[in-house]
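1. Quick check, what structure comes out for this input:
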Amino acid sequence: MIDLVTKQDVILKVEVEGLSQRSVATKLGISRNTVKKYIQEYRNAREKFTDLSVENFALTEAILEKPSYNTEKRAKRKLTEGMMDRLDFYIKQNVQKRTDGRRKQQMKIIDMHEALLEQGFDIGYTTVRNYVREKEKTRKEAFIRAIYEPGVVCEFDWGEVKLEIGGRLKTYQLAVFTMAYSNYRFAKLYHSQQAVCFQDAHVEFFKHLARVPVQVVYDNMRTVVKKFIGTERELSPITMSIAAFYGFQVRLCNPRKGNEKGHVERSVEVVRRKAFSLHDSFDSIEQANEHLQTKLNKLNQRTRSNKTPSVLILEEQAVMTTPMGDFDASEIMNLKVDKYSTVTVKQNHYSVPDAYVGKTVRVKNGANSIRIFDNHALLAEHTRTWGVHEWRIDLYHYLTTLGYKKGALENSQGFKQAPKQIKFIYENYYTNNQKDFIALLHFIKEKNNLSEIITLIKALEKKPFFEFSTEKLIFLSQQKPEAPARPAGNQAIIDKSLENLSDYANLLNKEKEKQIS
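-> A predicted model of the protein is given here:
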């Protein structure tokens, strides 16, 4: 292969050093025809250069342009007409499959090559690849820059982020909204991309803005699109319900056209990097979301077109609609209470009052909480767990059963998950008296006064002759503090008497200190 240096060497040796073309060809080990070609190109260029009206492009190219060879008319040595017919058939099949929604069943180039080999053709993979790529070559797509009106378009997308929460490394889902006009960003972390999380993200965003945009743009995620019918798409009930509640339009991107929601595509990457590239370890997901909000506030303060997103969003809010309320982002289920007085949601157990064993209750499964109802009466509410085979037990739900199964108290799941104050009271004052302890729990549950009981216990401990019992705690808790009665009579006499009593008390205390010393 002749390179640029060889070409320049030929020109120098013939034109400058005066060597013959034959000797140069022999010396450089190349064809005499090649030497003749380079010299002729150079001399033709020099003739053009003598015309002052012509730029010296030809002469420059003759020296600096690498040698090239015309391969367009070169015949294909192994790719026969029969092979090309088969490859054209496979390419046509792939086009039909894309139209029918069977994109994942297309033949790849390697599949086409293997098919040709099985049919007895002798052909290499590279030749097949080059032919198919040339056939499938299409005109490059042109993009049209859009101009957005305030308050009209909002884009949504999910992103993944790996965080260490409570010492455990786990992948979390980042829900991101971006207003197209202002580039104002909002995001929140979730455990999953489930429907309730998708809906909860919208509730939080609309609550944050206190406004609703005209249109929200999505890609073809499963929570948004129920099914494809050819090129048509059917929205999921999840999407339709929240769109109907807030009154916004849903617009879907064309398949594999992320550029149609380019604001949020970029936002996912920016928010993830700015929020969690330096700090990715937290005690809880709540703490991580607080950190995320702090970073978002800084991003929304960055100047864009001489204004910050935080300023531009005010223009959008002025023309957007106000939500009528907050959508209840939850999945409703009717579940039967098992023998442990729990309902099972996504393989996790949540307790209800023990009187409901064997009954059917209504459960609202949300992104952050599990609420359990009997008709419209709230029976229990638990923080949702995203693990597997975990139990959320409220000790108060089992007081009736513990009344006649007192020995089960200490080893029960409910006692293990009880608040620290409850465990403290039991372990310090009721270890061998489960009956009175359960009676105290009944009182605390009824009055919702655990902090008050703790205060009373601390006050009783300070008394010199400390006697502790459930009856005393209940009695003291029910007493209302009364203001001390002020003695009637001449004010001056009263004040002087109080002063004398104070002095006398101080004198007695000094005498006691002398005796002790």
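2. okay, CA-based contacts and neighbour counts for the rest of this
-> Fine.
3. The residue lying closest to residue 157 once chain neighbours are set aside: neighbour count?
-> Spatially, and ignoring its direct neighbours in sequence, residue 157 is nearest to residue 176 (5.5 Å; CA to CA, 6 or more residues apart in numbering). Residue 176: 25 surrounding residues under other CA atoms under 10 Å.
4. Check the gap between residue 176 and residue 232 for me.
-> To residue 232, residue 176 is 26 Å away according to CA to CA, to the nearest Å.
5. here's the other one to compare against:
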Amino acid sequence: METIAKIRRRHLVNGESISAIARSLNLSRNTVKKYMNAADEPRYLRQYQHKPQLGPFLAILDKWLEHDQLLPKPRRRTSRRLFEGLQNEGYHGAYDSIQRHVKIWKVSRDPSKLTQAFVPLSFAPGDVGQFDWSYEYVVLGGVSHTIKLAHFRLAYSRQMFVIAYPRETQEMVLDAHVKAFSFFGGVPRQMIYDNLKTVVQTVFAGKSRRFNGRFMTLANHYLFEPVACTPASGWEKGQVENQVGNIREWLFTPTPHFDDFSGLNAWLAQRCGELSSRRHPQRAETIAAAMRDERPALNPVSVPFNSYVEQPLRVSSTCLITIDRNRYSVPAAWAGKVISVRLSAEYVRAVADGLEIACHVRVFGRDQVFCDPWHYLPILETKPGALRHGTPFVNWTLPLSVENVRQALLTEPKGDRAFADILLGARDAGLEALDIACQLALEYGKPSAAVILNELRRLVEPPRAPSLDVPENLRLFTEPLADCTRYDSLLAVNHV
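-> I've put the predicted structure just below:
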């Protein structure tokens, strides 16, 4: 536009000729003439885009697109795969040309792919919350990981909450809701979701859904209504969809470094609080101020939900149950039996006859074994030799005095039986009492199982009952005096 104004001033004000202007500005005379009568900014509309590289291959590309259109969506080739296929046919152009042509081709077949119009939405305080997952990259303990990030968003205040997990399993979904509602200080009346399997069991026509049973237990506990979006209609929860991109830019660029998930999630919760100081997009206040207005409208949380999923498992002959290719021990009494296993985001709990019989911190590697030595002590009654090479006992970290006793006993004949008896005697007392008993036995000299067990019994022996109150009618009013001289008479008799 500056060039047009310059041409018009030089000709109409300064009186320069068209030829002189064209030579000085390195333009053609026809261009100068066209600009002489232009008062508005020129608009350039390309009538046809030349495709010198792609042109000879358009027929092949369109044929491939027509063929893929008949296939199920997961089997259709992406623009990148089509580009690689054309390269094998001799194409030397850019990938962008393929991508642009594929987009135009799809829009020509389905005009609904053009930009759609939407109605602006407004929400009442405490009315709606939205949920979604995303994949992010972090470095944990010096190793790069792909994590799953659970996103929550309150539609009125725009308050966000995110928490990271190694997977998207149902116990992770349940745990994320517990943490989010605790962070918000309440529960919205509705929660909107995609049709993910951990939430929706069956999708029927329209809005009808059959929700997952365990998820509905969560919804009934917190008294919110779950709502599933129409398939492929992400705009129905557009706030949290937009939040995914924002969080990736604000919190995961560059890649954050932490020691573990605990440190990462503590930082994410802190950053969610800090980001609430931003201005609300539709109100003349901050997100934190809008959240203060919305919190009283949320349903209060009285008791947190117990976020676990339960499944029956058979215990192996080695007293192990298998969870996600990792094995955890349970008490030997349950070997070969079916028990109930409660999986949460952090723990693996074994339950039998309504009682918790084992609890392990959950790990997410593979092919790892976690044995609690106390679970295997009953086996030592018949198999004391397992002390020498049994996995639970070889890697058992014992107090120093107990380890010294162990090393001393295992060098003697039947030492494994003696140490097994010591451990069996300490099942109820615990390692702390056993440690003291072993220290006392080592002070006496060479330790033995009998001495240690005797010391252990003395340590854990319950206090003696107090002396009985003697009834008044049985109490002595005149107590006899001690007379030791009477023993002298006995000596005299014996002497005779």
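6. Residues contacting stretch 230-249 of the second structure, please?
-> Applying CA atoms under 8 Å, 6 or more residues apart in numbering, the external contacts of stretch 230-249 of the second structure come out as 130-132, 134, 136, 151-153, 155, 158, 192-195, 206-207, 229.
7. Could you list the buried residues of it?
-> For stretch 230-249 of the second structure, a neighbour-count test (16 or more other CA atoms under 10 Å) marks 230, 236-237, 239-241, 243-244, 247-248 as buried.
8. And it, end to end?
-> End-to-end distance of stretch 230-249 of the second structure (CA to CA): 28 Å.
9. How far away from the center of its chain is it?
-> 20 Å (CA atoms, centre = their mean, to the nearest Å).
10. what do you get for stretch 494-502 of the first structure?
-> From the chain centre to the centre of stretch 494-502 of the first structure is a distance of 70 Å (CA atoms, centre = their mean).
11. Kindly name the residues of the second structure that line up with it.
-> Per TM-score structural alignment, stretch 494-502 of the first structure has no counterpart in the second structure.
12. residues contacting residue 421 of the first structure?
-> By CA under 8 Å, 6+ apart, the contact set of residue 421 of the first structure is residue 454.
13. which of the residues in the one helix or strand it maps to are buried?
-> According to DSSP states H and E, residue 421 of the first structure maps onto helix 420-429. For helix 420-429 of the first structure, burial by neighbour count (16+ other CA under 10 Å) applies to 422, 426.
14. likewise stretch 438-452 of the first structure?
-> 438-441, 443-444, 450.
15. closest to residue 457 of the first structure among the residues you listed?
-> Taking CA to CA as the measure, residue 457 of the first structure lies nearest residue 450 of those, at 10.7 Å.
16. Please pull up the equivalent of that closest one in the second structure.
-> Aligned partner of residue 450 of the first structure by TM-score structural alignment: residue 431.
17. And that match, how far from residue 376 of the second structure?
-> In terms of CA to CA, residue 431 of the second structure sits 15 Å off from residue 376 of the second structure.
18. got it, and residue 137 of the second structure?
-> 41 Å.
19. mind checking which helix or strand the residue most central in space within the first structure is in?
-> In the first structure, the residue lying closest to the centroid (CA atoms, centre = their mean) is residue 174, at 1.1 Å. Using DSSP H and E, residue 174 of the first structure falls within strand 168-179.
20. What span of the second structure is that strand aligned with?
-> Using TM-score structural alignment, the residues of the second structure aligned to strand 168-179 of the first structure are 143-154.
21. mean shift between the matching stretch and the first structure?
-> Comparison of stretch 143-154 of the second structure with the first structure after fitting gives an average deviation of 2.2 Å (mean CA distance after the TM-score superposition for the first structure).
22. does the residue lying closest to residue 460 of the second structure once chain neighbours are set aside count as helix, strand or coil?
-> Leaving aside its sequence neighbours, residue 460 of the second structure sits nearest to residue 429 (CA to CA, 6+ apart; 6.7 Å). Assigned with DSSP: H, G, I helix; E, B strand; the rest coil, residue 429 of the second structure falls in the coil class.
23. State the distance from residue 429 of the second structure to residue 435 of the second structure.
-> Going from residue 429 of the second structure to residue 435 of the second structure by CA to CA gives 10 Å.
24. Residue 328 of the first structure: neighbour count?
-> A count of neighbours around residue 328 of the first structure, defined by other CA under 10 Å, yields 14.
25. re the thing from before, can you pull the contacts of the residue nearest to the centre of the first structure?
-> Shown in contact with residue 174 of the first structure (CA under 8 Å, 6+ apart): 158-161, 187-190, 268.
26. So which elements touch whatever helix or strand residue 62 of the first structure lives in?
-> Using DSSP H and E, residue 62 of the first structure sits in helix 57-64. Here helix 57-64 of the first structure touches helix 4-11, helix 32-49, going by 3 or more CA pairs under 8 Å, 6 or more residues apart in numbering; DSSP states H and E.
27. The longest one versus helix 57-64: what angle between them?
-> The reference is to helix 32-49 of the first structure. Between the axes of helix 32-49 of the first structure and helix 57-64, defined by axes from the mean of the first three to the mean of the last three CA atoms, to 10 degrees, the angle is 150 degrees.
28. what's the angle between helix 32-49 of the first structure and helix 4-11?
-> Angle between the axes of helix 32-49 of the first structure and helix 4-11 is 80 degrees (criterion: the same axes, to 10 degrees).
29. Buried residues, helix 32-49 of the first structure. List them.
-> Those would be 35-36, 38-39, 41-42, 45-46, 48-49, for helix 32-49 of the first structure by 16+ other CA under 10 Å.
30. just stretch 167-183 of the second structure next, same as before
-> By 16+ other CA under 10 Å, the buried positions in stretch 167-183 of the second structure come out as 167-168, 170-181.
31. go on, stretch 339-350 of the first structure?
-> Neighbour-count burial for stretch 339-350 of the first structure, counted by 16+ other CA under 10 Å, picks out 341-345, 348-350.
32. Secondary structure and distance to residue 321 of the first structure added to the residues you listed, as CSV?
-> Converted to CSV, these look like this (DSSP: H, G, I helix; E, B strand; the rest coil; distance: CA to CA, whole Å):
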residue, secondary structure, distance to residue 321 of the first structure
341, coil, 45
342, strand, 42
343, strand, 40
344, strand, 39
345, strand, 36
348, strand, 39
349, strand, 40
350, strand, 39
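33. Out of those residues, the closest to residue 365 of the first structure would be?
-> Residue 365 of the first structure has its nearest neighbour among those in residue 345, at 7.7 Å by CA to CA.
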